[in-house]
Every structure is written in structure tokens, then in C-alpha cells.
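**Q** take a look and give me a structure for this.
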Amino acid sequence: MTTHAPPPVRATAPPARTRSEPWEFTGARGHRLSGRLELPVDAEPTAVALFAHCFTCGKDGLAAARTSRFLARRSLAVLRFDFTGVGGSGGEFADTDFSGNVADVVLAAEALRTRLRPPTLLVGHSLGGAAVLAAAHRVPGVRAVATIGAPAHPGHVRAQFTAADRERITRDGAAEVMLAGRPFRVGAGLLRDVAEQPQQQRIAALPAPLLVLHSPDDTLVPPSQAREIQHTAGDGASLVWLHGTDHLLTGRAGAERAAALISAWAAPLLAGGE
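**A** All right, here's what the predicted structure looks like:
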């Protein structure tokens, strides 16, 4: 049964002031990954969170940047970063795959542990949501996982490519395709890798409660994917619909609402945790 989190209670005090710091660390393939750490200014963060961006979007995409900043205004420290081969991070996109993204999440969590403290909240958008679901059991101490517009299986990303694109990528080993209006060189390893992931087993064995956020009007990842994630996760999962938003959270209000829901839902799970 679909469950709905209560609307967040509005605090009487103004939201915390925040600051943003650039931060680099080493990713799964040995390249330097570009990140930004969003921090509250006036107090120590109540918890540490890690945000994984959507397929090809990058850490500075609207959904990643806005959601992370809004979470920081609610006293969380949040690291958002570019996966290998994306944005300011090193490496070639054609050489990356979903398994590498998952490994980047795990190493980002380890980097947070050494610099600040371990992340207890994992948040992922779209394919980044699938990545945090896959990585959660490899992040010690995680207490809560939240996804926004995530597919139930990373293989869903194959729908981003036309049949002709998939044929060229498979035949030539890599090919340039248009994604979200931009050219990307995609390797055949990505198509194979996303199809081979044991995602259902990972979701069923999540080590922490799960919040699934999804727009009922999402045209890129159908709402049925959110229902499948919740059903697979079982009693530990809550599903909340983000009415009036699109898949990329292009409206500022959508990102703010997602962050408010995540912070309100996660607060009791994160309280007192290191």
C-alpha cells in the first residue's frame, strides 16, 4: 500500500545560512572527482548526506544543486559530486558504467568519513537513485536512503537510446549519441553493465529505511517504477508523489519540496547518529 509522509512542519526560525566549498577526491577508476560540500554556517551539521546526480546531469544540475542546498539549510552537510567522466571530474564518459558509478558513491562516502564523518543519509536522483540503492549495503552506518525519480532497475537507462543508437554502440564498441540535447560518447560496456545488475536483490535487502519520491507525471521514468521499488523494498519503504513536478525538478519549488520531505522523514532516523 502506498504510504504518505506527513507534510513537514514549518519551523518558526529562519532556515540556516549555508556555504558551499569545492572538494575533490579520488574515484573508482583513480581519477579526481569534482564535488561540492554544502554546509550550514551557524551550527554544526546535524548529519552528513551524500547526493548522487542523474544520468549525464552532473553535480551542478538544477536537481542536485538545489536539493543539496535546501538540505544544507535544514542543517545537513551534503556532498554532491560529478561521477567519473561527467562535469568537472576526470575520466572519459565512454569508459564508464553503472558499476563504476556505484563504486564512486562508495568512495565518496569513504572520503566524507575521513574529512568530516560518515554519511548516514544517501540521496540519489534518477539513475543516481539506482546507484545509491546499489551502494547502500557498502556504506557502513547508513541510516536512511532516499530516491527521486529513480528507475527500479538501472537497465531502464537503455530506453534513453534509440534502437539505432544501441546497434551502433554495440557494433562499434562506442558511439556518439545525443542525450538531453548534448552529445555523449557512450561505450558498449555501459549497455551490458546496466542489464546485468542484481538490483531487485539489493533493494529487497536494503540496510536502512527508504523514501521513494516520484512525480506522477514523470515522462522519462514512469511512476510504475516507483511502485516497483517500494513493493520490492517492503515495509521499510515509503512512497510520496511529487505532484506538479517533472523528472528533472526544473522548478525551484519541486527541489525545495523534495528536500523538505527528505529532511522531515529522515530526521528521526538520523537523530543521535554518527
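
**Q** contacts, neighbours, all on C-alpha from now
**A** Will do.

**Q** what segments of the stretch 151-274 of the chain are helices?
**A** Along the stretch 151-274 of the chain, the segments classed as helices by DSSP state H, counting those that start in this stretch run 163-172, 188-195, 199-204, 223-233, 252-270.

**Q** can you say which of these is nearest to residue 154?
**A** helix 188-195 (5.2 Å; CA to CA).

**Q** all strands of the stretch 101-250 of the chain, in order?
**A** All strands of the stretch 101-250 of the chain, identified by DSSP state E, counting those that start in this stretch, fall at 121-125, 144-148, 174-179, 182-187, 210-214, 237-241.

**Q** here is the second sequence; please produce its structure so I can put it next to the first one:
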Amino acid sequence: MRSQKVNFTNSEGTQLAARLEWPVNQHPHSFAIFAHCFTCGKSLSVVRQISMALNLSGVAVLRFDFTGLGESEGEFADTNFSSNVEDLIAAANYLEQEFQSPALLVGHSLGGAAVLCAAAQLPAVKAVATIAAPFDPAHVQHLLESVEEEIDREGLAKVNIGGRSFTVKKQFLEDIREQNLVDKIKHLKKALLIMHSPQDKTVSIDNASRIYHAAMHPKSYVSLDGADHLLSDKKDAAYVGDMIGSWVKRYLDLPDKEDLRSDKAVAVRLGEEGYTTEIMVRHHSLQADEPESVGGNDFGPSPYELVAAGLGACTAMTLQMYARRKKWPLEEVVVHLEHYKDYRSDQENLEDPKSKIDHFSRTIEIEGDLDETQRQRLLEIANKCPVHRTMEGEIEVVTDLRMDKSLETGKPEN
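**A** Okay, here's the model as predicted:
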């Protein structure tokens, strides 16, 4: 189970739709809430990309639609910035009641301003990350410039944002005009990460500077150089998720690493798009993928590249172990590998596809004051590394089909 569909109610009794994204081993060490941008939704590509990156860091992410947006109930016209903050509080209460209080809040654009406001009301939150957030919620008024006079005069107006039509009432304008984040940022008392692109044409970079200078330590800033406001390039979104995942570990009470294991040492899960795959090896996490040339996102090494990497790592470790036991001055080992398929013989059975076998080309560089006899002995030892012997030996893969994707966690499968 990667994504669990859930619902919860806000303070007005309105049902909000959400997705709870789980790490591949189903055992998160912390929970986070993602607040999306103005008039966006939980299914925006950047939200899903960042959630997946946080999952790789062992964080479960609740991404939800604010009232009146996406699959959530209610009327957008009746919402405002203050109601968005209340929705965030409701999301945190839901996690506390059903799973665990959120330790991290992540907000994009106006959602970033919302998490800065909500954090003060959530004592369990230890860290807050903002992405392209405005210093002043009233910043979104520029999106309403064409109808602002009509709203003030008539009490409401329809506005087109991102190709969609929304009704905005006067109370929305009045609410954002009354907001002041300075004191909330200054007294945040949470670790703060501010991420912003210098090229952001929607929310200018000076907003990040004002947030940073208003905040007390610990605070950090990461430039998203070259990214647009919506992080429409998947690699930008993945980078943001990776940075947040690495940064927040400093501020979370992480359990013993052994507690993060699944029921097997390695767990692998295919992502929602393309071939991007999440891998958890004990408490270590990484991604596998395919090159863009074959339809992948190139977010990680391919499966065969991972096999080659395993052979290379085992080769280097084995040589170091042997040299240490012999007290030889081996200073460094570098192993270069490549996988390809070729014929057993250049002229044998060229028409038979079964005549091709897997080849791993391995070149070893060793440094140290070693004589030729020692170097040749190390070459012999390289061919005896455990992974090499496994690959050349008889291998049996036993596979069974597990119908219960919840891995016996008791969480419902969706």
C-alpha cells in the first residue's frame, strides 16, 4: 500500500479528502502534512513528487484538499486564509487521533504561509518547511487585480486562475488584508527551512528574505535556482523533497534504525509514474529508475546498474579485507563496471537469442606500495568476492504472491 485514501472533518463539520502516503516498509518514523498552493490540490504533481521523496526518508505524508477544492466538500467561495489554517489544524488532529501527531509541516506558496500560522497551535510539530511562500498572505491579491474592484463593489466576483473559474467573496480579501505573519514567524520556536527560486515570477525572492530575517534560529535557506513557482520540472520537485527529508532528520526524534525494517531486509515499491521505484534496504533508502531514453525519469540507477554496483562494492570490500589481513599497504580501490549482453562466441549460433549471455566488464584500480605478486594475488581475490561467486553459481529465486499489501500493519488497503 503506497497511498491510503482517507477523510476527516474540519471545525465546521465539512469533510475533507486526503491521501496518506506511506514509506515502502509501512513503518514511518514521523508524520508530515503537506499544504498545497492557492486554488491547487493534493494531486498536483509537485505535491506527489515531494511526498514520495519524503517517504524515502521514512516520513509518512498526509496531503489533502483544502475546503472547496479537489475532492473536499464545501464551497471555495466561503473559504479564506484563516479557514485554510483551521483545515491544517483539523488535519493535524486527525493524524494525532488515528496515527501519530505530525512532526513536520510543509507548505507550498500560500500553503507555506498557512503552515507558518498553524505551527504555533501545534506543539508536537518540530519543523516547518516552506516552498515559494509569500511573507504576506495578501500577496495573492495580485491574482485578483482584474476583479478586485468588482469584489469590493459587488461583494463577490468570478476569477480565472490556472484555467479554472473560482468565485471569490469580499470576506476573502478582508481576511488576507488583516493577516500579519511577522509575530508568528518571530515566535515560531520550530526549526524552519525556507526554499525559494530566485527566478520565481509569481512570488518574488524577496519574500524568502523577509521570512528568513523575521525568523529566529534554527533557520535555513535553500535556493531553488532555475525552478519555476510550481516546480513543474519533476527533478526540481524531487530535489526539494530530498532536501527536506535530509534537513528534517536533524530535528526529529528518530527511533533505533532497526525499528524501521520491514518484514524482510529489502523492500521495493514501484511509484505512481513511469519506472521510478522506491527501495528500502534495512534503514537505508534509495531510488531505482530507467533512463529517459526508455521512458524513465532517470531519478536513480537502473536495476542492472544496481546489480553492477553490488558487484563493485563487494569487490572493493573483499580486497580491502584481504589486504588488511595480510597487512599489505593497499590505499585505495576503484572498481569500474559495465553490464551488457553478448554472444558466448563471436561466431557461434548468431541467430539464436539464447546464445547471448550477461557480461559484466570490471576494471580494478588499486593504489599502494604493492609489488607485482601482490597485485596479481589481489586480482585473484577479486574473482572470489562473495557477490561474484553468487553470480557465477547456481541461483534460485523463490517467489510468492502476497495479497495483503498492508504488511500486517492493520491499515486498510485502497
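
**Q** what's the TM-score here?
**A** Once the chains are laid over each other, their TM-score by TM-score structural alignment, normalised by the length of structure 1 reads 0.90; 255 aligned residues with a CA RMSD of 1.2 Å.

**Q** just to revisit the earlier point, looking at the helices of the stretch 151-274 of structure 1, which is closest to residue 110 of structure 1?
**A** Using CA to CA, the helices of the stretch 151-274 of structure 1 put helix 252-270 closest to residue 110 of structure 1, at 18.2 Å.

**Q** helices and strands around that closest one, which ones?
**A** The contact analysis (3 or more CA pairs under 8 Å, 6 or more residues apart in numbering; DSSP states H and E) places helix 252-270 of structure 1 against helix 62-73, strand 144-148, strand 210-214.

**Q** and the angle from the helix or strand following the longest one to helix 252-270?
**A** Same thing as helix 62-73 of structure 1. Per DSSP states H and E, the first helix or strand lying C-terminal to helix 62-73 of structure 1 is strand 76-81. Put simply, strand 76-81 of structure 1 runs at 120 degrees to helix 252-270, going by axes from the mean of the first three to the mean of the last three CA atoms, to 10 degrees.

**Q** with structure 2 superposed, average distance for strand 76-81 of structure 1?
**A** On superposition with structure 2, the mean distance recorded for strand 76-81 of structure 1 (mean CA distance after the TM-score superposition for structure 1) is 0.4 Å.

**Q** what residues in structure 2 pair up with that strand?
**A** The aligned range for strand 76-81 of structure 1 in structure 2 is 59-64, by TM-score structural alignment.

**Q** quick one: buried residues of the matching stretch?
**A** Residues 59-64 are the ones in stretch 59-64 of structure 2 that count as buried (16 or more other CA atoms under 10 Å).

**Q** for the counterpart of residue 126 of structure 1 in structure 2, which residues are in contact?
**A** Counting by TM-score structural alignment, residue 126 of structure 1 corresponds to residue 109 in structure 2. Counting by CA atoms under 8 Å, 6 or more residues apart in numbering, residue 109 of structure 2 makes contact with 36-38, 130-134, 203, 229.

**Q** distance to residue 176 of structure 2 and neighbour count added to those, as JSON lines?
**A** What follows is the contacts of residue 109 of structure 2, written out as JSON lines (distance: CA to CA, whole Å; neighbours: other CA atoms under 10 Å):
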{"residue": "36", "distance to residue 176 of structure 2": "17", "neighbour count": "26"}
{"residue": "37", "distance to residue 176 of structure 2": "15", "neighbour count": "24"}
{"residue": "38", "distance to residue 176 of structure 2": "12", "neighbour count": "17"}
{"residue": "130", "distance to residue 176 of structure 2": "18", "neighbour count": "29"}
{"residue": "131", "distance to residue 176 of structure 2": "19", "neighbour count": "27"}
{"residue": "132", "distance to residue 176 of structure 2": "18", "neighbour count": "30"}
{"residue": "133", "distance to residue 176 of structure 2": "14", "neighbour count": "31"}
{"residue": "134", "distance to residue 176 of structure 2": "12", "neighbour count": "28"}
{"residue": "203", "distance to residue 176 of structure 2": "16", "neighbour count": "22"}
{"residue": "229", "distance to residue 176 of structure 2": "20", "neighbour count": "22"}
